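> Attaching a predicted model along with its sequence, questions to come.
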Amino acid sequence: MYAILDIETTGGKYNEEGITEIAIYKFDGHEVVDQFISLVNPERPIQPFVANLTGINNEMLRNAPKFYEVAKRIVEITTDCVVVAHNASFDYRILQTEFSRLGFDYERHSLCTVELSKRLIPDQQSYSLGKLVRGLGIPLSDRHRANGDAQATVKLFKLLLAKDSEKNIITTTVRADPKRQIDDKLLRIIKEAPTATGVYYMHREDGKIIYIGKSKNIKKRLNQHFTNDNRKSRRIQIEVTKVTYEITGSELLALLKESEEIKRNRPKYNRALKRVKFDQALYQFIDEDGFINLKVSKADNRKKSITTFSNVQQAKTYMHRWTEEYNLCQKLMGLDSSKGNCFNYTIKQCFGACILIESPEEYNSRAQQLINNNSFDSQDMIIIDHGRDVDEQSLILIEEGKFKGIGYFNLNHQINNIDILRSIITPMQHNRDAQHIIQSYVRTHKKLKIIKLEKND
């Protein structure tokens, strides 16, 4: 199965581009079986030359869905597919960048119709999509718009499949298919694995743990490990003799356990995962006019942060989102350096803090609400998530802003006594990695139940 796609972007600096339009056609090798087409609000301005090229301007995108609102659909339509695009390295990189801003690892096998065309249709004057398809008699409408280019790429890919007499494209696709044959030892391990959410531990013959991972579907993740062809995966496939696992029910608990267990056991194939990746943090200060200012900068252990982000792009995405959600000022959020009022004041989304029309007290109450909703500083709370069974829920205990541990309780019991909570949790280490995991997960999973606790005197 193939996901043939085209993406239009804002242009700009490398890895700072945003998607403005996307079109995806799910293709089974014979016909299109599903499709997704949408404009996307990139939450950043479009470069003028790009607007002239595509005809997509900032005004057109003002009410379009933001990337996080279409991300789930993109994941669904491309799952178990090989991504196909004309100059696939660009489209695939842009998708990975957008997903990384949301803290999600997006990985798919890919094929490039530029490279395939050069091999199967040699001696063409140009391999740009427009000139290539015109030279091949393939109709192309709406050039430099995602839907028009994606439709042309579908027709081009059909032609390439027909011309591929040695079936190299199909062979590559089958090799990328997780259902391909693997040896009996690995098949046995996969067969015994659960489809549940949890943490898994790969052991070599003497029992030593060589790799620790987490997944929402352990069986599926092991299938991926044992069918990957990269160097690390092949070495793991040779060494592993058994996989044990611990079902958590909650992905958040799995993330926390994975982080702590890797630090404790230091498996040989987890070297790159010793620390959770985040390098940006949100800080606050009061300016000379008494307004709370929020600023993102490089994470510094010596400074007290509100929350942390995986990278600059993710931080910018949330700063724009929060500015809109809490009606905050772009200038006081570090998003507008122009003189006078910020742009949001012009469109009545800012109430004038940038030009001192709104009082610090009124503005700061909303800014403080944002801070309280994204910081655990000095707070006592429990975070409730899925349990391992239908009649169970999981919990994470935080006391005085510090992560204390994880546990489970039956749905028939109300748990809000701090002493009982301390007795049922499994204690875990509070560190910057654990704090980042919890805060970033809470940001992206709004349905989580958070209960503030009152301690007994």
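Sure thing, it's come through.

> alpha carbons only for contacts and neighbour counts from here, please
OK.

> centre of the chain versus stretch 363-375, how much separation?
25 Å (C-alpha atoms, centre = their mean, to the nearest Å).

> What residues sit buried inside it?
If you call a residue buried by 16 or more other C-alpha atoms under 10 Å, then stretch 363-375 has these buried ones: Y363, N364, R366, A367, L370, I371, N374, S375.

> now swap in stretch 224-233 and tell me
Q224, H225, F226, T227, N228.

> Pick out whichever of the buried residues of stretch 363-375 sits closest to V33.
N374 (41.6 Å; C-alpha to C-alpha).

> residues in contact with the closest one?
Counting by C-alpha atoms under 8 Å, 6 or more residues apart in numbering, N374 touches I306, T307, Q439, R443.

> between the buried residues of stretch 363-375, which is closest to M333?
Nearest to M333, judged by C-alpha to C-alpha, of those is A367 at 9.6 Å.

> let's bring in a second model and compare:
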Amino acid sequence: MYAILDIETTGGKYNEEGITEIAIYKFDGHKVVDQFISLVNPEREIQPFVVNLTGINSKMLRTAPKFYEVAKRIVEMTEDCIIVAHNSQFDYRILKTEFDRLGFPFKRKTLCTVELSKKLIPGQDSYSLGKLARSLGIPVSDRHRANGDAMATVTLFKMLLSKDSDKVIVKDTIQLEAKKEIASNLKNIIKELPHSTGVYYIHNADGDIIYIGKSNNIKNRISQHFTSNSSKSKKLQRDAATVTYEHTGSELVALLKESEEIKRIKPIFNRALRRNIFTHALYSFTDENGYINLVIDKADGRKKPITTFANRQSAKSFLFNAVEEFQLCQKLTGLYPTKTSCFNYDIKQCLGACIQEESPEDYNNRVLSLIAKNSYSNESMVIIDRAREIDERSAILIENGVFKGLGYFNLNYQITKREVLQSLITPMENNRDAQHIIKNFLRKNKKTKIIKFEN
């Protein structure tokens, strides 16, 4: 659990500042579960430059509660939480100073989103909250007011969690929790999970990830793991201490994250890294008469496929539909072995490429249309899909046919430049599995929104 906060102060000499406003959002890693926002009477003068910056003046604070009156609520909001702030060293120092004045020992673990951003989003011109939010498309209202800045920090922290591919933040959080608070009862673990699409991580008591999976219904899938009598499930039931998850909203994002993270983290209960999630592929070659032929064959990493399939049957089904959609020849697609005309020619549904009645140029144009529709070999584009919130979308970036990574953006932020996407996305490996997942998704979801860029 995290307490994401922002504090506005009077300014002045070091350790003599007072709090004028505080906003705290209790965040469970996915959503805000509690909040506290209040002006605070600092019982001291506010520096003029601070009044100009925040708009908070002494008159506004005359009837506001003093710190000792809100101290109990702050303790409750931050108890058993990691404090998260943009420049947490400052906010934490101010809080400790105020509690020291009350004679109360205030001690919390902290995370700084400035330091995390420098590590996980390198290369930014500035890491101030305002400029960073602007470059990442994070909406900020009431800049330099505690509530506006705290809400922007919540959004930034969500982005940093999704970019933390090694799950260092989550693991540290689990290790921080007292062992008694880690659910030992599997039913208690299931109770906290959502009926949503995403990637889930099963951890042992040390916080180590022992299994990674993907599901369109995380709660139901974990329930299956924890009630099944299979050998693997029994081992998971024995070792599971807690389950964390990343709600993606998009099945495509979930599939890509699951594939990537199994390979990188190598959890002990995931099978052989799923190197071959596809078995067959569609290839092309030009015959001696100049016609482009299509052929289904076993997937071969040395050859570049048009698209890939989980099995031969799904490949054949795809090709039968393609023959109909693009009016292709059954013989030249390998679906009707013959030395003469194909069956479709006999029923006047083939234009005669099989017996060289149709010119290679006319026939090949339709084959190339099929290839272009099902391959992004040299294209640069971003695939837009559903995301975690109503006002958010996921973005999968392809550059010159290479999968670069994925991320999320707010709908109010127009994605028009690749430089912006570079900041938003989490870089990911462009391997055969990722290519297969993307091609398979686009083949099955023909209405998916795609924005193309010039190479």
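Sure, I can see it. Remember, predicted model here, so these are calculated numbers, not experimental data.

> Just the ones in helices from the buried residues of stretch 363-375 of the first structure, please.
Y363, N364, R366, A367, L370, I371, N374 (DSSP state H).

> thinking the first one is in contact with C354, fair?
No. With contact defined as C-alpha atoms under 8 Å, Y363 of the first structure does not reach C354; the gap is 10.3 Å.

> all helices for the stretch 351-455 of the second structure, in order.
In the stretch 351-455 of the second structure, the segments counted as helices under DSSP state H, counting those that start in this stretch are 360-374, 418-424, 432-444.

> got those as JSON lines, with distance to H247 of the second structure columns?
JSON lines is the format used below for those (distance: least, C-alpha to C-alpha, whole Å):
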{"stretch": "helix 360-374", "distance to H247 of the second structure": "28"}
{"stretch": "helix 418-424", "distance to H247 of the second structure": "17"}
{"stretch": "helix 432-444", "distance to H247 of the second structure": "19"}
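
> which non-adjacent residue is nearest Y25 of the first structure?
With C-alpha to C-alpha, 6 or more residues apart in numbering as the criterion, Y25 of the first structure has its nearest non-adjacent residue at 4.4 Å, and that residue is Q35.

> got the buried residues of stretch 363-375 of the first structure as JSON lines, with distance to A150 of the first structure columns?
Shown next, in JSON lines, are those (distance: C-alpha to C-alpha, whole Å):
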{"residue": "Y363", "distance to A150 of the first structure": "46"}
{"residue": "N364", "distance to A150 of the first structure": "47"}
{"residue": "R366", "distance to A150 of the first structure": "44"}
{"residue": "A367", "distance to A150 of the first structure": "43"}
{"residue": "L370", "distance to A150 of the first structure": "40"}
{"residue": "I371", "distance to A150 of the first structure": "43"}
{"residue": "N374", "distance to A150 of the first structure": "40"}
{"residue": "S375", "distance to A150 of the first structure": "43"}
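
> Give me the neighbour count for I286 of the first structure.
For I286 of the first structure, the neighbour count with other C-alpha atoms under 10 Å is 13.

> go on, the one 4 residues further on?
Applying other C-alpha under 10 Å, we find 13 residues neighbouring G290 of the first structure.

> Please look at it and P360 and confirm they touch.
Yes. With contact defined as C-alpha under 8 Å, G290 of the first structure and P360 form a contacting pair (5.8 Å).

> what's the overlap in contacts for those two?
Counting by C-alpha under 8 Å, 6+ apart, nothing touches both G290 of the first structure and P360.

> quick one: the helix or strand hosting R188 of the first structure to the second structure mean distance?
Assigning secondary structure by DSSP states H and E places R188 of the first structure in helix 184-192. Once the two structures are superposed, the average separation between helix 184-192 of the first structure and the matching residues of the second structure is 1.4 Å (mean C-alpha distance after the TM-score superposition for the first structure).

> hmm, who's touching that helix?
So helix 184-192 of the first structure is in contact with K219, L222, N223, F226, Q237, T241, K242, V243, going by C-alpha under 8 Å, 6+ apart.

> Among these, which are located in strands?
Assignment to strands by DSSP state E places the following of these there: K242, V243.

> quick check, nearest of the contacts of helix 184-192 of the first structure to F278 of the first structure?
L222 (26.3 Å).

> After alignment, which residue of the second structure pairs with the closest one?
Using TM-score structural alignment as the criterion, the counterpart of L222 of the first structure in the second structure is I222.

> so who does that match touch?
Residues in contact with I222 of the second structure, defined by C-alpha under 8 Å, 6+ apart, are I190.

> Could you check how far it is from N229 of the second structure?
Relative to N229 of the second structure, I222 of the second structure is positioned 13 Å away (C-alpha to C-alpha, to the nearest Å).

> What count of nearby residues applies to the residue nearest to Y25 of the first structure?
There are 15 residues near Q35 of the first structure, going by other C-alpha under 10 Å.

> in the second structure, what residue sits furthest out from the centroid?
Computed with C-alpha atoms, centre = their mean, the maximum C-alpha offset from the centroid of the second structure is found at T340, amounting to 52.5 Å.
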